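1. Model the structure of this input:
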Amino acid sequence: MTGRRHSSSSSTSPRSQDSVRKKATTRVRTALLNAGALVAVGSMATACGVIPGTTGSSVNGTVTVMTWAPDKTSATNKPGMPAMARAYARYVNAHGGIAGHKLNVLTCNENNDFVGAARCARTAVKDKAVAVVGSYSQYASSSLSPLESAGIPYIGGYGLTDDEFKSVLSYPVNGGQPALLAGLGEELGKSCGPVALVRPDTIAGDQLPVLLDAGLKAGGHADATDLLAPEDATALDQQAQQALQKAASNPQLKGCVVPSLDERTGTFMDSFRRLSDSYPAVRTASVLGSVDQSVIDASGGKSGPYEGAYVTSWYPEATDARWDPMKKVISEEAFGDNRIDPADAGVQTTWIAYAVLTKVIESLGNGDITAQAIRSALDNGLKVDTGGLTPTLRWRFQDLTAVVDFPRLINSDVTLQVVHDGRLVGARKGFVNVGKTLENATSE
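-> Predicted coordinates for the structure are as follows:
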């Protein structure tokens, strides 16, 4: 589910929706085969004298890790993730390190392309990082291969690609895009008329309709209309018009429009707002990452198009007291750094990923912190309590969910939020588990 396609000039792909779904489903059905192949490759590497995990270790008590994300590109940017990682390192080092170990965080701009992603991974190997932590890339296939060759674990990726849920060296902390779309579909299936999904015209985007439709079907709803948008579009009037036409096509049922375009969601909503007065009222819904509080504020707050919208997230709302320790670190070590938004899902994921790393280092004590030691701790049942921001995390084989197409998935919980009076608040208490829906999404 990685990589970027060249977008066509038309608003929708010439392929039929069924073809898109079948291809996406076929790609994710290779999960177990890929995982097995990776184990075989690892065994061959060991036999040839390359011992995974020996390329990096703590030096003079310093643990070196890397965090990467795209910045200053024409597509989605996540500068807050490396910035959060650096702030976390400054904070723990100012308080004696982690179990006496100083934390050295390397950062890398992966530039939203497969070359940049691979370059960041090779730099992590070259600079002897023992883990890559809390990172974002839609080109995980390019970045994970060098890490796998060196035995370097990938902890807390953003969950954008299915590769992050296949590699035996990946330790995800959330359910990624699969959980968000499935959870949103479950909710919309209960209350929406016709549904239109607007998503990127990329390989990564091809899987989104499969997942949203699985959730809709769980609510007895028909599939969504799948509308494709160029990843670097500066205007999306045609897609907005098509979405409105579909969502408003049944006058007896209020339809829903679901933009899932990351940073380009705002571009879509600009077009949507200009055109929506010509159609019956419809509801909007999305996933965190495409919509957050800053986006809602910029679009007009309670008078904007997101009012009443459902938004699925992996975590509690940003105002929840469970985020206070993260906000304390930001306040003390990154005050005034406008790259770090505590409501950003990427920043939140980086925070949780470093909580995992911290727990691992503490469990290993005063010895050398190697990539192999980190993997061993995670594989052998280390529990990580994230203070209620996620369920307790653990990556043993028996902790993996029964979602065959995502064999590394351990956390299929999401939260449901809603925009009320211009504020993103919890729509219900606690988490909703979408594991069963994800199983159905990949069993066609």
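2. Every contact and neighbour count from this point should use C-alpha atoms.
-> OK.
3. Which stretches in this structure count as helices?
-> Ranges of helices in the chain, per DSSP state H, are 17-28, 31-47, 80-94, 114-126, 140-150, 176-191, 208-218, 237-247, 265-276, 293-298, 324-333, 345-364, 371-379, 435-441.
4. Let me know which of these is the nearest to residue 397.
-> Taking Cα to Cα, helix 371-379 is the member of these nearest to residue 397, at 7.8 Å.
5. now do the same end-to-end measure for stretch 166-174.
-> This stretch, stretch 166-174, spans 14 Å end to end (Cα to Cα, to the nearest Å).
6. oh sorry, the question was meant for stretch 295-314
-> Terminal residues of stretch 295-314 lie 18 Å apart, using Cα to Cα.
7. Contacts for that stretch next, please.
-> If you take Cα atoms under 8 Å, 6 or more residues apart in numbering as the criterion, stretch 295-314 is touched by 174-176, 179-181, 183-184, 266, 269, 273, 283-288, 291, 345, 390, 413-423.
8. Please provide the structure for the following sequence as well, for comparison with the first:
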Amino acid sequence: MTGRQQRSSPPRPFHRNPVARVLCTVTAGVSVVTGCGVLPGGPGGSREPVTVMTWAPEGTAATNMPGMPAMAKAYARWVNAAGGIDGHELRVLTCNERNTSAGAADCARLAAKKDVTAVVGSYSQHGDAFMAPLEAAGIPYLGGYGIAEREFSSFVSYPVNGGQAALLAGNGMQLGGECDRVSIVRPDTITGDAMPELLNSGLSKGGKSGGDKGEGDRATDIRAAEDATDYTDSAERARDNASDGCVTAVLGDRTETFFDSYRRLPDIGADIRISSVLGSVGQPLVDRTGGSKGLFEGAYVTGWYPQASDPAWGPMRDVIREHAFGDDSIDPAEPGVQTTWIAYTALKSVVESIDRDKISSATFSHALDKGAKVETGGLTPTLRWRYEDMLGSPGFPRIVNSEVTFQVVREGRLVSLKDGFVDVRGTLSDAGPSA
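-> All right, here's what the predicted structure looks like:
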């Protein structure tokens, strides 16, 4: 729908006790956060609760995103403390997908079993494993992290960013005008296989050669294990192939391990600049590695959203401070946490646009398809998921937000290199279906 419908009567409020509580199911690895409100059918006449799920890997040897389900729980406490979403209590189920295809599929099947309205603000690179059960159950996947290709092709997916594809394309554009030669160090996985061509498409757009396919428009592709404890060999190859150029590494949690190996190399040379994307490098990593005196000083970083110090993140920081109860897994500078915040912002906006006592997955999907509009306070462009809003590229047909930000580490802080957003829509289209 294109706007909020006029009500025939005021919404029935969701009443709750002053103190929120956390209830846990007996299913291993799964929890649910609710308020203590009067449930449907009680004397308060509350609207039906809206139950959603957020999943992410935790406690694995590779990438871990515990801050995403933790942010979802804090959001639920915050919104329920204010009476829910348009009178609906928000219930959040969480699931550890363990960074395995079996774990991702298990979480998706549990979402279907629990009849959730949507899966919101989640992370999994195993798109083929989790998307099929969601499609079979008709459950929308709103605001995934953007690491899996299926997030940008499945009819039940509603992304809030351009995913890893936009970051890589943007990183190429950011480096293209600065680096004569580029090495990309990326995981030796199916997801990693798409990264070099995306980066190359960006290099071509921003390259010194003016877009002609020259040596500077093709990065040297260096595969690396996503769970290695030492990357000396990969670091040496990246250095040797990037003389007078740039080394960019996109290894998630293991990016820190890679750059630790890289900084130990002899003869690194000041002529090589390092780079990455947010999610692999962020302010906490810059701080841990020496700040302005560390390796990352001067590094280029491409992100989806404004820098972590931007005032637009103020509401999220307030919720974390007041409702996360000191949970140190929630880092407001971490892109996974930020994506979950934006996804739940979208959930709230869409629920508020639906004037119904019960909101099913079908009702929610219909509102998204018909043009529910989401404003995120400047953290993204206006989000809508109508057919005409989508990129339509064979490789990424469902992208609706193709904008990224260029950042740089200056005096130990990640700051904007370029004001506002950079649209990589054309670059993603050029990357083609092979990406």
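9. Just the TM-score for the two chains, thanks.
-> Once superposed, chain against chain, the TM-score is 0.86 (TM-score structural alignment, normalised by the length of structure 2); 381 aligned residues with a Cα RMSD of 1.2 Å.
10. Next, format the helices of structure 1 as a markdown table and append mean neighbour count and distance to residue 400 of structure 1.
-> Shown next, in a markdown table, are the helices of structure 1 (neighbours: other Cα atoms under 10 Å; distance: least, Cα to Cα, whole Å):
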| stretch | mean neighbour count | distance to residue 400 of structure 1 |
| --- | --- | --- |
| helix 17-28 | 17 | 16 |
| helix 31-47 | 15 | 12 |
| helix 80-94 | 22 | 26 |
| helix 114-126 | 21 | 26 |
| helix 140-150 | 22 | 20 |
| helix 176-191 | 25 | 14 |
| helix 208-218 | 26 | 19 |
| helix 237-247 | 22 | 37 |
| helix 265-276 | 18 | 32 |
| helix 293-298 | 16 | 32 |
| helix 324-333 | 15 | 28 |
| helix 345-364 | 22 | 17 |
| helix 371-379 | 20 | 11 |
| helix 435-441 | 21 | 11 |
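11. Let me have those in TSV, extended by distance to residue 254 of structure 1.
-> Formatted as TSV, those follow (distance: least, Cα to Cα, whole Å):
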stretch	distance to residue 254 of structure 1
helix 17-28	23
helix 31-47	38
helix 80-94	37
helix 114-126	41
helix 140-150	38
helix 176-191	8
helix 208-218	15
helix 237-247	7
helix 265-276	13
helix 293-298	22
helix 324-333	38
helix 345-364	29
helix 371-379	47
helix 435-441	24
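12. can you tell me which of those comes nearest to residue 427 of structure 1?
-> helix 176-191 (10.8 Å).
13. and the closest one, what does it pack onto?
-> helix 208-218, strand 283-287, strand 310-313, strand 413-420, helix 435-441 (3 or more Cα pairs under 8 Å, 6 or more residues apart in numbering; DSSP states H and E).
14. Compare those and report which one is nearest to residue 358 of structure 1.
-> Nearest of these to residue 358 of structure 1, taken as Cα to Cα: strand 413-420 at 22.7 Å.
15. Give me the mean distance between the closest one and structure 2.
-> Following superposition, strand 413-420 of structure 1 is found to deviate from structure 2 by 0.4 Å on average (mean Cα distance after the TM-score superposition for structure 1).
16. what's in contact with that strand?
-> By Cα under 8 Å, 6+ apart, the residues outside strand 413-420 of structure 1 that reach it are 174-175, 179-180, 183-184, 302, 306-317, 390-391, 424-428, 430-435.
17. Same check on stretch 97-115 of structure 2?
-> Contacts of stretch 97-115 of structure 2 (Cα under 8 Å, 6+ apart): 51-53, 55-60, 62-64, 95-96, 119, 124-126, 129-131, 133-134, 137, 139.
18. Tell me the residues of structure 1 aligned with that stretch.
-> On structure 1, the counterpart of stretch 97-115 of structure 2 by TM-score structural alignment is residues 110-128.
19. and the contacts of stretch 97-115 of structure 2, which are buried?
-> Listed as buried from the contacts of stretch 97-115 of structure 2 are 51-53, 55-58, 62-64, 95-96, 119, 124-126, 129-131, 133-134, 137, 139; burial here means 16 or more other Cα atoms under 10 Å.
20. hang on, the earlier thing: including distance to residue 104 of structure 1, could the helices and strands packed on helix 176-191 of structure 1 go into JSON lines?
-> Formatted as JSON lines, these follow (distance: least, Cα to Cα, whole Å):
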{"stretch": "helix 208-218", "distance to residue 104 of structure 1": "36"}
{"stretch": "strand 283-287", "distance to residue 104 of structure 1": "33"}
{"stretch": "strand 310-313", "distance to residue 104 of structure 1": "30"}
{"stretch": "strand 413-420", "distance to residue 104 of structure 1": "32"}
{"stretch": "helix 435-441", "distance to residue 104 of structure 1": "36"}
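21. so which of those gets nearest residue 232 of structure 1?
-> Nearest to residue 232 of structure 1 among these is helix 208-218 (18.0 Å), distances taken as Cα to Cα.
22. outside of that closest one, which residues touch it?
-> Identification of contacts with helix 208-218 of structure 1 by Cα under 8 Å, 6+ apart yields 21, 24-25, 177-178, 181-189, 197, 199, 222-224, 226, 437-438, 440-441.
23. mind redoing it with 7 Å?
-> Contacts of helix 208-218 of structure 1 with the rest of the structure, by Cα atoms under 7 Å, 6 or more residues apart in numbering, involve 21, 178, 181-186, 188-189, 222-224, 226, 437, 440-441.
24. Kindly report the same for stretch 236-244 of structure 2.
-> With contact meaning Cα under 7 Å, 6+ apart, stretch 236-244 of structure 2 is reached by 180, 181, 182, 183, 220, 222, 247, 268, 271, 272.
25. which one of those sits closest to residue 82 of structure 2?
-> residue 247 (47.6 Å).
26. Roughly how far does the closest one sit from residue 262 of structure 2?
-> 10 Å.
27. again with residue 433 of structure 2
-> Note on residue 433 of structure 2: its distance to residue 262 of structure 2, by Cα to Cα, is 33 Å.
28. How about residue 343 of structure 2?
-> From residue 343 of structure 2 over to residue 262 of structure 2 the distance is 35 Å, taken as Cα to Cα.
29. and if you look at residue 133 of structure 2?
-> Residue 133 of structure 2 is 41 Å from residue 262 of structure 2, where distance means Cα to Cα.
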